[in-house]
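Undergrad: next comes the sequence, and after it the predicted model I'd like to discuss.
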Amino acid sequence: MPSFRKWLLAGLLVLAPLIITLWVLEWVVSTLDQTLQILPSHWHPDELLGVHIPGLGVIFALLVVLIIGGLASNFIGNRLVTWWHALLHRIPIVRSIYSGVKQVSDTLFSEKGNAFRKALLIEWPHEGMWTIGFLTGVPAGDVLGKLQGQPGGNAETDEFLSVYVPTTPNPTGGYFVMVRRSACQELAMSVDEALTYIVSMGVIVPGSTKKPQVKTLAASAPASSS
């Protein structure tokens, strides 16, 4: 029975990441293949070739993105994009959804954005407890004025950072906090390494191939004097 359990766990450790990876890839490819539906039916590769070739939708979607990016990069295309944004901002319900999505995408994908550029060690949610967060920017405007006016602070020297604190093992959920720059320590690990550290719940340590050894509470507790 111990050998059976050991082999079962070893097999799951090998197959589970592979199966999940293949499932995600299959979902991405099948989803992007649906972009071929925008073509007329007589232009579909299935009709022209007489056989379905998975992945053609991925190539087609990539070409569409590159063409739109190329058109938007010149003067005329930029004016059209500006006109399109202005049009969407005039539609009541669409305006609120589109504005929020565009701000997030501009922050994440823009070359000038600073989202998730640095991994930080911050003391949160209370003193004596530490976690890893990602720098997303700096507060400004009325928010910064309120922060600098907090008791015990110095309005002239206080600097604050906007930090995203992800949850584990799912980093897509988390908390947005604003903390003093002096309370943040920049880590010498990349964003990818920090995400791996968070997703693995501290099991995979960046820069180390060995699993950290954790002492039991009984072993780590100081011995009581008689």
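TA: Arrived safely.
Undergrad: only C-alpha atoms for contact and neighbour calcs from this point on.
TA: Noted.
Undergrad: so Gly133 is in which element?
TA: Per DSSP states H and E: Gly133 is located in strand 130-137.
Undergrad: now the element after that strand, going C-ward?
TA: Later in the chain than strand 130-137, the nearest helix or strand by DSSP H and E is helix 141-148.
Undergrad: rewinding a little: which other residues reach the strand holding Gly133?
TA: Applying C-alpha atoms under 8 Å, 6 or more residues apart in numbering, the contact partners of strand 130-137 are 114-124, 161-166, 191, 194, 198.
Undergrad: ChimeraX command for the buried members of those?
TA: Remark: buried members of those, expressed as a ChimeraX selection using 16 or more other C-alpha atoms under 10 Å:
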select :115,116,118,119,120,121,122,123,124,161,162,163,164,165,166,191,194,198
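Undergrad: narrow the contacts of strand 130-137 to those in helices?
TA: Secondary structure from DSSP state H places Val191, Ala194, Ile198 of these in helices.
Undergrad: related to what we said a few turns ago, buried stuff in the strand holding Gly133?
TA: Applying 16+ other C-alpha under 10 Å to strand 130-137 flags Ile132, Gly133, Phe134, Leu135, Thr136, Gly137 as buried.
Undergrad: stretch 64-78 now?
TA: Those would be Ala72, for stretch 64-78 by 16+ other C-alpha under 10 Å.
Undergrad: ok, then the element right after the lengthiest helix in the chain?
TA: Across the chain, the longest stretch assigned as helix under DSSP H is helix 2-33. Using DSSP H and E, the helix or strand that directly follows helix 2-33 along the chain is helix 45-49.
Undergrad: immediately after that following helix, which helix or strand?
TA: From helix 45-49, the next helix or strand downstream (DSSP H and E) is helix 56-73.
Undergrad: that next one vs helix 2-33, what angle?
TA: 50 degrees (axes from the mean of the first three to the mean of the last three C-alpha atoms, to 10 degrees).
Undergrad: next, the buried residues of the next helix or strand after helix 56-73.
TA: Downstream of helix 56-73, the first helix or strand assigned by DSSP H and E is helix 75-88. For helix 75-88, burial by neighbour count (16+ other C-alpha under 10 Å) applies to Val81, Leu88.
Undergrad: tell me the centre residue of the chain?
TA: Central residue of the chain (C-alpha atoms, centre = their mean): Thr172, 6.2 Å from the mean position.
Undergrad: SS state for it?
TA: What DSSP: H, G, I helix; E, B strand; the rest coil gives for Thr172 is coil.
Undergrad: hang on, it packs against Val165?
TA: No: shown here, Thr172 and Val165 do not form a contact pair, counting by C-alpha atoms under 8 Å, at 10.0 Å.
Undergrad: distance from stretch 172-179 to the middle of the chain?
TA: 12 Å (C-alpha atoms, centre = their mean, to the nearest Å).
Undergrad: ok, second structure coming up, stack it against the first:
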Amino acid sequence: MTEIPSAVAAPLRQQFARLTRVFLTGLLAILPILVTIAVILWLVQLAEALFGGMLDVLLPDPLYLPGMGLVVGVVLVFLVGLSLQGVFMNQLLHWFETVLNRIPLVKTVYGAVRDLTGMLGSNGERRFSQVVMVRLPDMPMRLVGFVTIEDLQSVGLACDDDEVAVYLPMSYQIGGYTLLLPRRCLTPLDMGFEDAMRFVITAGLSRPGAEEGGNGRRG
């Protein structure tokens, strides 16, 4: 087998490395967009398959048009949001949650999904009372956390008066740790809940002001 001369092989390797870097740059730029579009399309297809299938059974063939299931799903979600503004629907939802919480396996799944959506939704900031910097004793590191419970005795935990519950999320995955720490280990941060959560979840790659400044640095 004829060997490629080193004078030719070196430029080929450099060109291949350059093409690889260009490809990875393009892939990293377009991948978040593709994933977002894929999730949106999956939700659209799910709504169309669920509600469209129901309409296809209820309506005659000439009256059913593709896309009606998605429209019904959007309208239904909007109506549920409006109805929850009233006392009766809130009581009905509370009763339904009570029933689900009595079913052994269902209550675990439902509780986890409800807490996750509540954390990521508009009421997530109300669940976390404060964004803090955590400094563990005798450890040369700091962590960004969220105070979840100010009074531990109210939930049946016998702790010192100055201890609070702090949630420490993990980067790039759903999970984290809840620590019971004295307040002297915490330093309040002037950072919003969404900015702090994005900073921790993305391992610091998403920083406050990144959209305005381009690279997240403040001058």
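TA: Done, it's in. Treat the numbers as computed from the prediction; the structure is a model and nothing was measured.
Undergrad: circling back: chain center to the strand holding Gly133 of the first structure: distance?
TA: For strand 130-137 of the first structure, the distance to the chain centre is 12 Å (C-alpha atoms, centre = their mean).
Undergrad: average offset between it and the second structure?
TA: Strand 130-137 of the first structure, aligned to the second structure and superposed, deviates on average by 1.6 Å (mean C-alpha distance after the TM-score superposition for the first structure).
Undergrad: and that strand, which stretch of the second structure?
TA: Using TM-score structural alignment, strand 130-137 of the first structure lines up with residues 142-149 of the second structure.
Undergrad: hmm, who's touching stretch 88-101 of the second structure?
TA: So stretch 88-101 of the second structure is contacted by Ser83, Leu84, Val106, Lys107, Thr108, Tyr110, Gly111 (C-alpha under 8 Å, 6+ apart).
Undergrad: stretch 172-181 of the second structure too?
TA: Glu163, Val164, Ala165, Val166, Tyr167, Leu168, Pro169, Met170, Ile201, Thr202, Ala203.
Undergrad: can I get those residues in CSV including distance to Leu46 of the second structure?
TA: Formatted as CSV, the contacts of stretch 172-181 of the second structure follow (distance: C-alpha to C-alpha, whole Å):
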residue, distance to Leu46 of the second structure
Glu163, 45
Val164, 41
Ala165, 38
Val166, 37
Tyr167, 33
Leu168, 33
Pro169, 30
Met170, 29
Ile201, 27
Thr202, 28
Ala203, 32
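Undergrad: of all these, which two lie farthest apart?
TA: Greatest spacing in the contacts of stretch 172-181 of the second structure, by C-alpha to C-alpha: Glu163 and Thr202 (28.2 Å).
Undergrad: more neighbours: which of the two?
TA: Glu163 (20 against 14; other C-alpha atoms under 10 Å).
Undergrad: tell me how far that one lies from Gln45 of the second structure.
TA: Per C-alpha to C-alpha, to the nearest Å, Glu163 of the second structure is found 47 Å from Gln45 of the second structure.
Undergrad: now Val144 of the second structure
TA: When Val144 of the second structure is compared with Gln45 of the second structure (using C-alpha to C-alpha), they lie 38 Å apart.
Undergrad: got it, and Met133 of the second structure?
TA: Applying C-alpha to C-alpha, the value for Met133 of the second structure to Gln45 of the second structure is 42 Å.
Undergrad: which residues touch Gly192 of the second structure?
TA: Val131.
Undergrad: which one in the first structure is aligned with it?
TA: By TM-score structural alignment, Gly192 of the second structure lines up with Ser190.
Undergrad: what's the answer for Ile40 of the second structure, then?
TA: By TM-score structural alignment, Ile40 of the second structure lines up with Leu25.
Undergrad: how close does that match sit to Asp192 of the first structure?
TA: Taking C-alpha to C-alpha, one finds Leu25 of the first structure at 20 Å from Asp192 of the first structure.
Undergrad: next one: Ser200 of the first structure
TA: Relative to Asp192 of the first structure, and taking C-alpha to C-alpha, Ser200 of the first structure is found at 12 Å.
Undergrad: how much does stretch 30-45 of the second structure stray from the first structure?
TA: With mean C-alpha distance after the TM-score superposition for the first structure, stretch 30-45 of the second structure averages 1.5 Å from its match.
Undergrad: name the residues of that stretch that are buried.
TA: Val44.
Undergrad: report the distance from it to the chain centre.
TA: On C-alpha atoms, centre = their mean, the centre of stretch 30-45 of the second structure falls 15 Å from the chain's centre.
Undergrad: and stretch 52-71 of the second structure, end to end?
TA: End to end - C-alpha to C-alpha - stretch 52-71 of the second structure spans 9 Å.
Undergrad: list the buried ones in that stretch?
TA: Quick answer for stretch 52-71 of the second structure (16+ other C-alpha under 10 Å): Gly52, Leu55, Asp56, Tyr64, Met68, Gly69, Leu70.
Undergrad: could you dump these to JSON lines with distance to Gly156 of the second structure?
TA: Listed next are those as JSON lines, based on distance: C-alpha to C-alpha, whole Å:
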{"residue": "Gly52", "distance to Gly156 of the second structure": "48"}
{"residue": "Leu55", "distance to Gly156 of the second structure": "49"}
{"residue": "Asp56", "distance to Gly156 of the second structure": "52"}
{"residue": "Tyr64", "distance to Gly156 of the second structure": "55"}
{"residue": "Met68", "distance to Gly156 of the second structure": "50"}
{"residue": "Gly69", "distance to Gly156 of the second structure": "47"}
{"residue": "Leu70", "distance to Gly156 of the second structure": "45"}
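Undergrad: number of residues surrounding Gly174 of the first structure?
TA: Residues within reach of Gly174 of the first structure, counting by other C-alpha under 10 Å, total 13.
Undergrad: map it across to the second structure for me.
TA: Here Gly174 of the first structure is matched to Gly176 in the second structure, going by TM-score structural alignment.
Undergrad: for Leu143 of the second structure, see how far away that match is.
TA: Counting by C-alpha to C-alpha, the gap from Gly176 of the second structure to Leu143 of the second structure is 12 Å.
Undergrad: before I go, just wanted to say thanks for your time.
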